[in-house]
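A.B. asks: Structure for this input, please:
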Amino acid sequence: MTKEFDFKHIGKDFSAGLVVFLVALPLCLGISLASDAPLFSGIIAGIIGGIVVGLISGSKLGVSGPAAGLAVIVANAIAGFPSYEVFLASVVLGGALQLVLGLVGAGKIAFYFPSSVIKGMLAAIGLTIILKQIPHAFGIDRDPEGEFQFLQPDGENTFSELLNLQYFTEGALIIGVVCMLVLILWDRKWVKQNPILSLIPGPLLAVVLGVVINMFYPENLRLAGTHLVQIPISGSFAGFVDLFRYPDFSSITSFAVIKTGFLIAIIASLETLLCVEATDRLDPRKNITPTNRELIAQGAGNMLSGLIGGIPVTQVIVRSSANIQAGGRTKLAAVIHGFLLLFCVVLIPDLLNMIPLSALAAVLIIVGYKLAKPETFKRMWAEGQDQFIPFIATIIAVLFTDLLVGILIGLLIGIGYVLYTNFRSAINLHDEGNHVIVDFKKDVFFYNRAELMKIFSKLEEGDELTLDGRNVDFMDHDIFLAIEDFVKDSKKKNIKVNVLDITRKKIKFGKTDETIKLDH
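C.D. replies: All right, here's what the predicted structure looks like:
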């Protein structure tokens, strides 16, 4: 635990934790709103994700909390259950299942996702953040902050909402622009190298500036109501305790509760593992997160969140990337962000409710830009089609669906492109008139059989065929049989066949190193 909490970096971790807190606060509220859950349930999930998951997790820079990817499932479950307390029972069950997944080693699935898909996911999240926050920067705040899916409950979609920018709020737009300019300025080298200015977190300065500008606005520009952060205010300790809800376990054996718990466990685990992979790639110090331990941490967090009234948690790339961009060094930053959520909700909710959403939108737009820089697209293009096509497909799929569906589509396209590339490159044909040379490459699979049979069909009497398998590591059994059958028939057609190093050993078939026999 000592290495995980290296207190010599406490200054950077506190600064990063403060930034993550500012990013997480509206997301906690917005995602609970998008999930049709009590607003305080999102705050609970954020606190649990920061403190409990942060303490148990082995991730140094990952930050957990309520995730937009689960909003639809949560909303549908709450609407279908007789009470919110029954839904909480399914959250506890989902957390227990995640614990089991971690204990049996299911965290390895994260390593099977190609880097092009992970990079596409990051870029897509960055673009989604920008697109979703632009309306808030213009003061159009009727939709919840955490509504990250493409199609939205109000009939709008990500792009149609941008057409409503003509109905902007002047005061919000001014604050959004000023805060964004401050953040761009604070990213300059001369600011980072200044011994005094570098101590002030740019996002914190932007948010404070947004509050101050709004305080001194004339009446016609001043923001209020839905244009500001809205945290539930308890008024007393008893009122604070009353905000908590507790699960109803009387329906724990019902099919609906078990099904919802299973969905929460699977989707929350997949989102977490994908975010772990992405966070480790963003980490400038390249720490490697123990994925099984992460699932155990998430399971414990979801069980506790469900027990006290919170919605499900996952590791979240928006908060994790904000942590990295803000200079977080250890997992203390995530824990600090959780405590800040707790203290501020208890002690100073009135002050937090003065923060303009347009100021927070400016912070998130800059975070999104850093995830989807133009340099990333140029670099992926330079790496070739096998990297760029899955990368861009993942971006488009995530933008037009949601995070999990988009990732799965990107993965399928990536796999399809690998199969297509292998199909095109597995057989290299050299036609030298009457002598045809078929050079097999590293791996030859069953779907290459059609191409091979086409080559065989074009051979005429008196031709010579050389089948070169010296570069083959694996040959599918169907390919071996097709060659074997052609060799047997070649004598009848008066076709000379030379077979170089094509054996059953290469197709991992049988115990003998049987070579294709030539009859002539």
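A.B. asks: Please count neighbours and contacts with C-alpha atoms only from this point.
C.D. replies: Noted.
A.B. asks: Touching, residue 169 and residue 138? I think so.
C.D. replies: Yes. Contact criterion CA atoms under 8 Å: residue 169 and residue 138 qualify, at 6.0 Å.
A.B. asks: Looking at these two, which one has more neighbours?
C.D. replies: residue 138 (26 against 20; other CA atoms under 10 Å).
A.B. asks: Let's compare: structure for the following, please.
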Amino acid sequence: MFKHLNKDLPSSVVVFFVALPLCLGIALASGAPLFAGVIAGIIGGIVVGSISGSSVGVSGPAAGLAVIVLSAIASLGKYEYFLVAVVIGGAIQILLGILKAGVIGYYFPSSVIKGMLAGIGIIIFLKQFSVAFGLPDSYDFFHYSIKVMIDNIILAWGGLSIGTLSITLISIGIMLFWSSVLEKKHHFFKVVPGPLVAVIAGILYKLFIEDDSVFGIADSNLVSVPVPSSFSDFITQFTFPDFSIITSTEVWVVGFTIAVVASLETLLSVEATDKLDPRKRVTPTNRELIAQGTGNMLSGFIGGLPITQVIVRSSANIQSGGRTKLSGILHAVWLLLAVVFIPDLLNLIPLAVLAGVLFIVGYKLAKPSLFVKMFKLGKTQFLPFMVTVTGIVLSDLLTGIGLGLVVGLIVILINSYKNSHFLNVEDKTGDGKLVKMTFAEEVTFFNKGAILKSLNDIASHSNVEIDIRKSKYLDYDILEILEDFKTKAKNRDIYITIISDRGKFENPDSYQKFFNLKSNY
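C.D. replies: The predicted structure is shown next:
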């Protein structure tokens, strides 16, 4: 692990600078203590990084779970109760890893996954407006009641903080200019992340602008992490779960939700990270679930947010030249040292800077070009995508994913219904019509309706050729339909030929031979 220290050490510093604002920003978006995001980042790096089989993946608090955390804390009523759900979620993840459920991510349609990320991005984006304007959370600019929205917009003018809004715009401007212009100019600007520059700009703004000026930032709009007087004092500031709620059904539902979504996000990130890895190393997914579950249990026990492997930090690690898991572990060590030794400096960061970071994160997850791309892919991709997005934004994450999966399944059934066979009807002078029916590669009971309708629509006195040479699998239900049609065909003077790799079966006698063989299909 120390073989490539010359590469992993500088990479870990870059990942630290990327992770710090994201840890704080995701905690802010989750409605959790900011310190909880740092705890998750530390455990994600040291604990998960040590157990995981991923060489370049970096774990920590994920933006994709912010919506779940926000609603779960509100519904459970206390952060200590929510921590119980995190512990439960971690235990379920370990169980999933032991049961070798690492392939679960491959069973979710791509359109639903993209819809999930886009829906999360929209919610993250919308939830930052109060922070960006320096207003209390009660100012909901996007309430589903038009009257409440208008009332809050009117009230917001009176409580608007010019300084907070200014640093929000400055932070967004720095990050956009950094990524779209400067990173293309020199490698240095790729090594030093834009969010870090935005954080430094926010600290300088706070230091040099008077608090009582019109452009000042109130202390209530700054990051607030505990400032320990000693390391032992630092230890006492962790939050611990209240297990008195362990018998509640609701906390188990939240725990199961965290386990499923965190596992899904991790597996998707693993797949993406392995593709980005220049050495194309493959991460063992079952071991990754066990590592993530262990990290989540520990994070829940000491007051941290849920953890997943995160593509933003992982890609930063790869781009910075990280070679082994030491880079991810060291970035967490730097996080730990920062909250122990320089918490006063962290407390100079305006919350508006973190809101700016989350604006960019939310936009990247739900950028308009993604919607255009999904639309161009056709309704089979666009419909599940949009249903998932709408369900998440208007309801909650599980509802949105569930609705998207249902629509995706309906689309599959419709396509299967349509594509079970090809039917061609030719006129044949004197001998009636020649009907050629070619079956698809796989024909299952989903196709019964379409095939039965086509057979029933065949006119009397026709010659029917059923070609199954392309078929790798014929469901027994389909064979029964064909056998039933044999009887109907006699009554309607329809002559049937079945063309198979096993031979050509024509009625009346040889046709029966095919059905004697059907158990082998």
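A.B. asks: Fetch the TM-score of the aligned pair.
C.D. replies: Once superposed, the chains reach a TM-score of 0.80 (TM-score structural alignment, normalised by the length of the first structure), with 490 aligned residues with a CA RMSD of 3.9 Å.
A.B. asks: measure the aligned partner of residue 194 of the second structure in the first structure to residue 110 of the first structure for me?
C.D. replies: Counting by TM-score structural alignment, residue 194 of the second structure lines up with residue 202 in the first structure. Look at residue 202 of the first structure and residue 110 of the first structure: by CA to CA, to the nearest Å, they are 33 Å apart.
A.B. asks: ok, now residue 467 of the first structure?
C.D. replies: For residue 467 of the first structure, the distance to residue 110 of the first structure equals 39 Å [CA to CA].
A.B. asks: One more: residue 498 of the first structure?
C.D. replies: Noted for residue 498 of the first structure: a distance of 45 Å to residue 110 of the first structure, by CA to CA.
A.B. asks: If you count surrounding residues, which of these two has more?
C.D. replies: More crowded of residue 498 of the first structure and residue 110, by other CA under 10 Å: residue 110, with 19 against 15.
A.B. asks: quick one, what contacts the residue mapped onto the more buried one from the second structure?
C.D. replies: Taking TM-score structural alignment, the alignment pairs residue 110 of the first structure with residue 105 from the second structure. Contacts for residue 105 of the second structure (CA atoms under 8 Å, 6 or more residues apart in numbering) come out as 264, 267, 268.
A.B. asks: Does residue 206 of the first structure touch residue 185 like I think?
C.D. replies: No. Using CA under 8 Å, residue 206 of the first structure is not in contact with residue 185, being 10.8 Å away.
A.B. asks: neighbour count winner among the two?
C.D. replies: Legend: neighbour count by other CA under 10 Å for residue 206 of the first structure and residue 185, higher for residue 206 (24 against 14).
A.B. asks: so what's that one closest to, chain neighbours aside?
C.D. replies: Distance criterion CA to CA, 6 or more residues apart in numbering; nearest residue to residue 206 of the first structure, sequence neighbours excluded, is residue 179 at 4.8 Å.
A.B. asks: Kindly confirm my reading that that neighbour is in a helix.
C.D. replies: Yes. Per DSSP: H, G, I helix; E, B strand; the rest coil, residue 179 of the first structure lies within a helix segment.
A.B. asks: which residue lines up with it in the second structure?
C.D. replies: In the second structure, residue 179 of the first structure lands on residue 171 (TM-score structural alignment).
A.B. asks: now residue 491 of the first structure
C.D. replies: When the second structure is aligned by TM-score structural alignment, residue 491 of the first structure is paired with residue 490.
A.B. asks: ok, its match - contacts?
C.D. replies: Not one residue lies near residue 490 of the second structure by CA under 8 Å, 6+ apart.
A.B. asks: what's the spacing between it and residue 463 of the second structure?
C.D. replies: 12 Å.
A.B. asks: Please apply the same query to residue 252 of the second structure.
C.D. replies: Residue 252 of the second structure is 62 Å from residue 463 of the second structure, where distance means CA to CA.
A.B. asks: more crowded one of those two?
C.D. replies: residue 463 (22 against 18).
A.B. asks: Would you mind confirming that that one makes contact with residue 492?
C.D. replies: No. Residue 463 of the second structure lies out of contact with residue 492 (CA under 8 Å); the separation is 11.1 Å.
A.B. asks: Can you report how many residues neighbour residue 220 of the first structure?
C.D. replies: The tally of other residues near residue 220 of the first structure (other CA under 10 Å) stands at 8.
A.B. asks: Aligned counterpart of it in the second structure, please.
C.D. replies: Aligned by TM-score structural alignment, residue 220 of the first structure pairs with residue 214 of the second structure.
A.B. asks: isn't that match right up against residue 163?
C.D. replies: Yes. Contact between residue 214 of the second structure and residue 163 holds when scored by CA under 8 Å: they sit 6.8 Å apart.
A.B. asks: Look up which helix or strand residue 102 of the second structure falls in, please.
C.D. replies: Per DSSP states H and E, residue 102 of the second structure falls between elements, in no helix or strand.
A.B. asks: nope, residue 323 of the first structure is what I meant
C.D. replies: helix 317-325.
A.B. asks: now that helix, how far from the chain's geometric center?
C.D. replies: How far helix 317-325 of the first structure lies from its chain's middle: 12 Å, per CA atoms, centre = their mean, to the nearest Å.
A.B. asks: same question, stretch 407-426 of the first structure
C.D. replies: Remark: stretch 407-426 of the first structure is offset 20 Å from the chain centroid, using CA atoms, centre = their mean.
A.B. asks: Please enumerate residues in contact with it?
C.D. replies: 113-114, 117, 121, 386, 389-391, 393-395, 397-398, 440-444, 447-448.
A.B. asks: List the ones among those that fall in strands.
C.D. replies: Counting by DSSP state E, the contacts of stretch 407-426 of the first structure place 440, 443, 444 in strands.
A.B. asks: For the residues you listed, which entry has the maximal number of neighbours?
C.D. replies: In terms of neighbours by other CA under 10 Å, those top out with residue 444 at 25 neighbours.
A.B. asks: Look up how far residue 488 of the first structure lies from that one.
C.D. replies: Distance from residue 444 of the first structure to residue 488 of the first structure, by CA to CA: 21 Å.
A.B. asks: With residue 437 of the first structure instead?
C.D. replies: 18 Å.
A.B. asks: those strands in the first structure, which residues are they?
C.D. replies: All strands of the first structure, identified by DSSP E, fall at 64-66, 313-315, 427-432, 435-440, 443-444, 464-468, 474-475, 496-500.
A.B. asks: counting contacts, what elements does the fifth one pack onto?
C.D. replies: Using 3 or more CA pairs under 8 Å, 6 or more residues apart in numbering; DSSP states H and E as the contact criterion, the elements in contact with strand 443-444 of the first structure are strand 474-475.
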